[in-house]
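Peer 1: Sequence and predicted structure below; questions after.
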Amino acid sequence: MAERSHVLYASEPALDVAEFRRVLIESGLGETRPIDDEARLKTMLSGASLVLTARLDIEGKPLIGVIRAITDFSWVCYISELAVSGSAQGLGIGKGLLNEARRQLGPSVAISLLSVPDAVGFYERIGMKRMPDAFWFNRKR
């Protein structure tokens, strides 16, 4: 599907929560995100300082990927989600989204993220450095 269509990458701060939810589910991240809590998903989107999307350049411009991130646009950017619909995985969409993030942020901004176990190989293949020290206070709900 995506291999025959041009992919449009863009900043989309007002992303529709239903589209965001759909891509989270289709990507496999639905198991680790509050997909049944629309208010929380809305807050997640509105609290992000950077929302990037990947859409197919066909009628309806379907969403196939999204990055949601927190950044100061000066020193560091933390990517909270990098989600690509299952049907578009393996086609370079995730790498394209990260390249767009790097383009928009510029070379002086570092990018960090926490990977789900199934995606570790992807991040290593695209040249991200694995960092041994990460710390976490778990959420209560």
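Peer 2: Thanks, I have it.
Peer 1: going forward, measure contacts between C-alpha atoms and count neighbours the same way
Peer 2: OK.
Peer 1: My reading is that Leu41 lies in a helix. Confirm?
Peer 2: Yes. Assignment of Leu41 by DSSP: H, G, I helix; E, B strand; the rest coil places it within a helix.
Peer 1: Disregarding flanking residues, what is the spatial nearest neighbour of it?
Peer 2: Val17 (6.5 Å; Cα to Cα, 6 or more residues apart in numbering).
Peer 1: Equivalent analysis for Lys61, please.
Peer 2: In space, Lys61 is closest to Arg55, 5.5 Å off (Cα to Cα, 6+ apart).
Peer 1: Then the one you found would be within a strand, right?
Peer 2: Yes. Under three-state DSSP, Arg55 sits within a strand.
Peer 1: ok, it to Cys77 distance?
Peer 2: 22 Å (Cα to Cα, to the nearest Å).
Peer 1: Pasting the second one now:
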Amino acid sequence: MEITYKTDFTPSVDDIVEVYDNSGLVRPTTDKERIGKMFKNSDLVVTAWDGDTLVGIARSVTDFCYCCYLSDLAVKKDYQKAGIGKQLVYKTKETIGEQTMLLLLAAPSAMEYYPKIGMDSVDNGFIIKREK
């Protein structure tokens, strides 16, 4: 398996939905219009490919100079534990540059994963949750 990574291409909504649904990441995948808007309004999308098959995705909102919010990190189940998620995070960080902080909110099931790839936990965050 040779995985390639792209930062210059946004996959189709159908491919994105397939990765989300297969990975276990909960997103509003029955609302394809909303998924499309999520990606249209994102500043950085890093994708992982096995040939022509999308196997992983990282979606971020950033200013490329101070802060970046990595809002989605998803890898298809058959490709998990192969370092693809870690590479998606590293490619995101590489693209945003050393002056830019990278922040994410982890799903409860992924709380142990992020420290393993070198990320620090933070306790000084606050949230206003979405209503829908």
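Peer 2: Received it, and whenever you're ready, just let me know what you need. What you see is a predicted model, and the numbers here were worked out from it, not measured in a lab.
Peer 1: How close are the two chains, by TM-score?
Peer 2: Once superposed, the chains reach a TM-score of 0.95 (TM-score structural alignment, normalised by the length of the second structure), with 132 aligned residues with a Cα RMSD of 1.0 Å.
Peer 1: before we move on, the earlier item: so what corresponds to the residue nearest to Lys61 of the first structure in the second structure?
Peer 2: Taking TM-score structural alignment, Arg55 of the first structure has Trp49 as its aligned residue in the second structure.
Peer 1: Its match and Thr7 touch, don't they?
Peer 2: No. Between Trp49 of the second structure and Thr7 there is no contact under Cα atoms under 8 Å: 11.4 Å.
Peer 1: if I line the two up, what does Val61 of the second structure land on in the first structure?
Peer 2: Using TM-score structural alignment, Val61 of the second structure lines up with Ile70 in the first structure.
Peer 1: What helix or strand is that match located in?
Peer 2: If you go by DSSP states H and E, Ile70 of the first structure is part of strand 63-71.
Peer 1: circling back: just confirm the residue nearest to Lys61 of the first structure contacts Tyr9, I think it does.
Peer 2: Yes. In this structure Arg55 of the first structure lies within contact range of Tyr9 using Cα under 8 Å: 6.6 Å.
Peer 1: Would you map the helices across the second structure?
Peer 2: 13-23, 32-40, 84-96, 113-116 (DSSP state H).
Peer 1: count of neighbours near the spatially closest residue to Leu56 of the first structure that is not a sequence neighbour?
Peer 2: Using Cα to Cα, 6+ apart and skipping the chain neighbours, the partner closest in space to Leu56 of the first structure is Val7 (4.7 Å). Counted with other Cα atoms under 10 Å, residues neighbouring Val7 of the first structure total 21.
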